[in-house]
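Enquirer: Could you work out the structure for the sequence below:
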Amino acid sequence: MPQTHEVFNQPAPLAGYDLFAGNAALRDALKFNAPQLDTAPLAALGAKLGMQEMQQHARLANIHKPQLHTHDRFGRRVDQVEFHPSYHALMQAAVEAGLHGTPWAGEGASPHVLRAAGFMLFTELEPSVLCPISMTYAVTPALRGNPGIHHDWSTKLTSRAYDPQLRVWREKPGVTMGMGMTEKQGGSDVRANTTRAEPDGEDSWGKRLRVTGHKWFFSAPMCDAFLILAQTTSGLSCLFLPRVLPDGSLNAIRIQRLKDKLGNHANASSEVEFENATAWLVGEEGRGVPQILEMGTMTRLDCALGTSGLMRQALALALNHTSQRKAFGKTLIEQPLMRNVLADLALESEAATALAIRLARAFDRRGDGHEAVMARLLTPVAKFWICKRGSPFAQEAMECLGGNGYVEEGGEGVMARIYREMPLNSIWEGAGNIMALDLLRAIRKADAAAALAHELSPVKGSHPALDRLVAALPTRVEEMATEAEARRLAQDVALAVQAALLLQSAPPAVATAFCASRIGGDWGQAFGTLGAGTDFDAIIARAMPR
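Expert: This next block holds a predicted model:
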């Protein structure tokens, strides 16, 4: 039988490649921020995550959505979520890579930077499992507020063993943790929480309470324990809520339903109710808000890291496609307009990587006065700006693939998953306005102008447009009195720091083009509007994933 058509001019999928070896921007950011870092674990992780087998796990975990089972066949309440085996394979890989609580074990040099780079690489493969991974990272140090729980749980939270079984903590080689803070009537305004906790005696874990209420977003409900907020007699307090109680019985955490959300389909986000559930006080009673803010700092770092990772993967897919697909007599990547778009995306991706890794460096050096201030300032700035750039970035990268990128099938179907996932990090853990307000709080409590001046001083005189922006920042920071301008300030601080980092760590072609476009104004209002003098060849060659 004759064939009706021959398939040609369809790019081979981006598979079987090394995510770390092909990411020059990440490698250079690591050299600049943590020159003594042993990158061997990242090299091994990058090779593993680019394997077709791991990509298959990511695909299957999203096709086969988690299933909620509220009762067993005999009518007993079980409140369990069933995941596809590929989800567990991804979780195991993330835990084995130490992307959860391992930085708190104090292993090696620059553990937070090492973990941040691994987190970004893993996001390129699949971000869904990084929700419980990120929450475990954020809540582990908070448990120091309860010596008994910290003694029993800390080594298991930093263990590289993944155990999805529902059983008491002492029988498990490793555990994960989640958070439950927001309620349907409050969202980010956690002071509006109505969940209540009543005293129920004391034991080896300290003050025990009985909790009644609900949580509107309770992500990764199969974690082993959660930190939640509830109203006590002294005000909003932080509580430790295990799924399985010390005596082996199930805690009264009632999963009402799983969210049908826009982003990834592999992870479970739920609504829950507490029916006289058992919890223990963590930290000072009535001081729950400061504790959740401290934990939020770490999850906001992960939002910036996650979006940076998604940007990199979207760029890699666009480069892979356009270097193979032909139109009008030559490959897309040879077309002048496409080269402008790809180079512009590469600049944005590298700048996001540079800022996110710089923030992680501050977490490794919290004992240093300058680094402590920069951690406080750059957390809302990086979370705001990088995550805000994510969605338009994904849309433009998808456009590079045309209709193939819009279809959720095959290798290029990953782009559609990225596009759906991009808004998450901008919304989660405080949307744009919350981040801008948090920047104002940080400015009022720290000598922000002096810290920024010190941070930006190494590049003074490198670019006239950057010099003008840097010169104006101290006055703007010191005189910032209106909330209405807070977003603009967050944007400009982000751009100034990104430019300074690229001038110190990236090739001249990248740094010059970034300063000329983002700060000097030689740019339009969409990607692909770089000036004609841009060194497109050098920027694109640097960004190629292979």
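Enquirer: Please count neighbours and contacts with C-alpha atoms only from this point.
Expert: Will do.
Enquirer: Mind giving me the packing neighbours of the helix or strand hosting residue 209?
Expert: Using DSSP states H and E, residue 209 sits within strand 206-219. In terms of contacts (3 or more C-alpha pairs under 8 Å, 6 or more residues apart in numbering; DSSP states H and E), strand 206-219 is packed against strand 177-180, strand 196-203, strand 269-281.
Enquirer: Buried residues in the last one, which are they?
Expert: If you call a residue buried by 16 or more other C-alpha atoms under 10 Å, then strand 269-281 has these buried ones: 269-274, 276-281.
Enquirer: sorry, back to before: need the helices and strands packed on strand 206-219 in CSV with distance to residue 317, can you?
Expert: Shown next, in CSV, are these (distance: least, C-alpha to C-alpha, whole Å):
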stretch, distance to residue 317
strand 177-180, 32
strand 196-203, 48
strand 269-281, 28
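Enquirer: For residue 346, find the nearest of these.
Expert: Nearest to residue 346, of all the helices and strands packed on strand 206-219, is strand 269-281, at 32.4 Å by C-alpha to C-alpha.
Enquirer: Next, the second sequence, to be compared with the first:
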Amino acid sequence: MEPSSSDNGFFQELPELPNQYYDDVSFQRVLKFFIPEDLRRQVEPELAQLGEDVLAPQIFDLITDAERNLPYLRGSGRNALGRPVSELVTGEGWRGLQAFGIERGIVAYNYVKDHVEYGAHARVLQMLRFHLWEASAASTTCPGAMTDGAARLLQRHLANKYSFKADSMQRKVLQNAFDRLISRDPRRAWTSGQWMTERSGGSDVSQTETVATFVGNDAGGSDSDGQPLGPWSIDGFKWFSSATDAGMTILLAHTQPGKGLSAFFAPMRRKRDASAPSIRVMTGSTHNLKDLELNGVRIQRLKDKSGTRPVPTAELELKGLRAWMIGEEGGGIREIATVLAITRVHCSIACLGLTGRALGVAKAYSLKRAISSEAGGRSRLLLYRSPLHMQTLADLTGDYHCLMLLTLYTAHIMGLEERQPVTVTGKSLLDPPPELVGPLLRALSSLHKAYVCKQSVPLLHAVCMEALGGIGYLMNTESEALNMARLFRDGTVNAIWEGTTDVLSTDLLRTLKHHKTGKTSLDALEWLVKTAVGQSAAAALLLPAFTNLRARIEKNSVDALLTDAREILFEMAEILIVALMVADAHSDKSAVAEAMAQRFLLKKGFLNKDPDVTRAAASGTVEQRLALNTAIVYGPKGPYVQQSSKL
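Expert: Okay, here's the model as predicted:
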């Protein structure tokens, strides 16, 4: 034997990361499940190209740059003589990745007229594009999510003839902002902030200390496009504001005692008063901002976070921020709900996009990495031939698939709510009665985000780190495509953003117990379960489970149920997931999808824990189980499946 050295001996071959559009079995299944065949054929070339482009070497170079050259305040917020300035500097990697997303219309996809024929399917297709882009985006999808939410809010008001007069100045201002939010030109496009969090309340916006005062349009001034600044002047302090380099923001503020919170639109920049100190945002040499200043905003400091580090997240002091009110005074919670419904789907998609990429790496690694075939033995076999390793990957793939179904179903209902069809039958899972669309979305909004983002944390850990061992724990910036530690670190934040699990569990409980709309939301969820399972064998398991849970919710008060709100949310989510998995398996009679549904039923306690039932679910020889697990992970054309199975 020759001893190894720094340059000699065994070196593991790097795995080759394939195009996720083709490689991700769950991605292909949900695309087939939610999108009609004729539309799939139409969008396939563009989706496949996006899946290829996000893996380009220059994209990974931009990721590395974004992680190394983090945003900072020049001079720590002061100039050389001590005058306060807010000069935010972002790196080339961040700006390059943000430009890529804008040019590809990652946000615009759901709004541009070119896709009007996609109808309600545009929202699901948009989220699938975000899914492909997520792991390569270095968290530029965070401002992308808020931009999407702001675009929908402005779109809704611009389409409502009662929101303001047709020729009003506010309509012109908001139309200009909307056009920028959905632009594919990085030089013109805006991203949006979303400012709600304050020191006093966190997710509890009722404790907001920001105050808006009506000063009228006569106060003068204009934004960066020469549009008049709004008639409201806002003062306060925002504790956690992502996308500090954005072009605009949506925020909440009080107007007068007893009125409640109102929602506001504010441009981030205004024409600079020559007599005022220079307060500006610099996002690169391509932007000429010397005549602009921040619109009554001072960046106090940037947050130092464990993950999503390239995102410029800051504490902001507002003094004289000029803004336009959106909606009715005191109706801010209702307005911001439109934004939150969208950003919560983005949180789930972010988790799934990161998990999908990690699974892709784990699968590719399993095709290259060999282990001992027996304890102490010298014979070797590749990981994809290891029964234990493939059982683990199959279990993780099943968990990933069920979260995909729940998230994309929520996105589908959102698409229906945004573009209500003229005629529906109410007989299909994807075609609910119109009167149930809104109630379904209200319940699913909190439910899917809490469940998916929480369950994704251990899932990401298992896929990103355990599946690759020590390699998965390293910050592999020298081989950025293998940087699983970055994916895990960035994914954990989604269980906190846009509502923690406790906050969202409370939201769901209040939705289902609402004195006017709670019953309708429960009716909508019951319709989903019954329609999904139909006359299948799973109906005998799921319908009693749902009936018992509904009776518990209806029988008890919110206060009596509050302690168990998490348990209630998780139980409801798992009932819905099984229903969706049954419908998915039934859609093409897939043995693989059936096996995943059966395993989920067993894992979550829907099946009797009798040992005989467990053995029946795990029946078959080692070779048969290995073939099934490989089909779950790699699909029917997987490497081992082709050799040994017709699955």
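Enquirer: Report the TM-score for the pair.
Expert: The TM-score (TM-score structural alignment, normalised by the length of structure 1) is 0.90; 530 aligned residues with a C-alpha RMSD of 2.7 Å.
Enquirer: okay, the angle between the strand holding residue 209 of structure 1 and strand 196-203?
Expert: Orientation check (axes from the mean of the first three to the mean of the last three C-alpha atoms, to 10 degrees): strand 206-219 of structure 1 against strand 196-203 gives 140 degrees.
Enquirer: Show the residue spans covered by the helices in the stretch 301-450 of structure 2.
Expert: 332-366, 387-418, 434-464 (DSSP state H, counting those that start in this stretch).
Enquirer: Mind giving me the packing neighbours of the first one?
Expert: Under the contact definition 3+ C-alpha pairs under 8 Å, 6+ apart, helix 332-366 of structure 2 sits against helix 20-23, helix 121-134, helix 141-158, strand 261-267, helix 387-418, helix 434-464, helix 484-491.
Enquirer: Residue 36 of structure 2: which of those is closest?
Expert: Of those, nearest to residue 36 of structure 2 by C-alpha to C-alpha is helix 121-134, at 8.9 Å.
Enquirer: Of all the helices and strands packed on strand 206-219 of structure 1, which one comes closest to residue 363 of structure 1?
Expert: strand 177-180 (20.6 Å).
Enquirer: what does stretch 205-217 of structure 2 rub up against?
Expert: 196-198, 200-201, 228-237, 252-256, 261 (C-alpha atoms under 8 Å, 6 or more residues apart in numbering).
Enquirer: so it aligns onto which residues of structure 1?
Expert: Under TM-score structural alignment, stretch 205-217 of structure 2 corresponds to residues 190-202 of structure 1.
Enquirer: starting at the chain centroid, how far to that stretch?
Expert: 29 Å (C-alpha atoms, centre = their mean, to the nearest Å).
Enquirer: What's the local residue count around residue 93 of structure 2?
Expert: 25 (other C-alpha atoms under 10 Å).
Enquirer: helix/strand/coil for the aligned partner of it in structure 1?
Expert: Under the alignment (TM-score structural alignment), residue 93 of structure 2 maps onto residue 86 of structure 1. When classified by DSSP: H, G, I helix; E, B strand; the rest coil, residue 86 of structure 1 comes out as helix.
Enquirer: tally of neighbours for the closest residue to residue 86 of structure 1 other than its chain neighbours?
Expert: Nearest non-adjacent residue to residue 86 of structure 1, counting by C-alpha to C-alpha, 6 or more residues apart in numbering: residue 57, 4.7 Å away. Residue crowding around residue 57 of structure 1 was assessed by other C-alpha under 10 Å; the count is 20.
Enquirer: quick one: what's aligned to residue 57 of structure 1 in structure 2?
Expert: In structure 2, residue 57 of structure 1 lands on residue 62 (TM-score structural alignment).
Enquirer: How about the contacts made by that match?
Expert: Per C-alpha under 8 Å, 6+ apart, neighbours of residue 62 of structure 2: 92-94, 96-97.
Enquirer: Can you state the residues of structure 2 onto which the helix or strand following the strand holding residue 209 of structure 1 aligns?
Expert: The helix or strand immediately downstream of strand 206-219 of structure 1 is strand 225-232, counting by DSSP H and E. Aligned using TM-score structural alignment, strand 225-232 of structure 1 spans residues 248-255 in structure 2.
Enquirer: What of stretch 271-280 of structure 1?
Expert: The aligned range for stretch 271-280 of structure 1 is 315-324, by TM-score structural alignment.
Enquirer: I'd like the distance from that stretch to the chain centre, please.
Expert: For stretch 315-324 of structure 2, the distance to the chain centre is 28 Å (C-alpha atoms, centre = their mean).
Enquirer: Equivalent analysis for stretch 107-117 of structure 2, please.
Expert: With C-alpha atoms, centre = their mean, you get 19 Å for stretch 107-117 of structure 2.
Enquirer: May I have the residues that are in contact with residue 102 of structure 1?
Expert: 111, 137, 157-160.
Enquirer: List only those of the contacts of stretch 205-217 of structure 2 flagged as buried.
Expert: Buried, going by 16+ other C-alpha under 10 Å: 196-198, 228-237, 252-255, 261, out of the contacts of stretch 205-217 of structure 2.
Enquirer: What about the nearest residue to residue 252 of structure 2 once chain neighbours are set aside, how many residues nearby?
Expert: Spatial nearest neighbour of residue 252 of structure 2, excluding adjacent residues (C-alpha to C-alpha, 6+ apart): residue 263 at 4.8 Å. Residue 263 of structure 2: 25 surrounding residues under other C-alpha under 10 Å.
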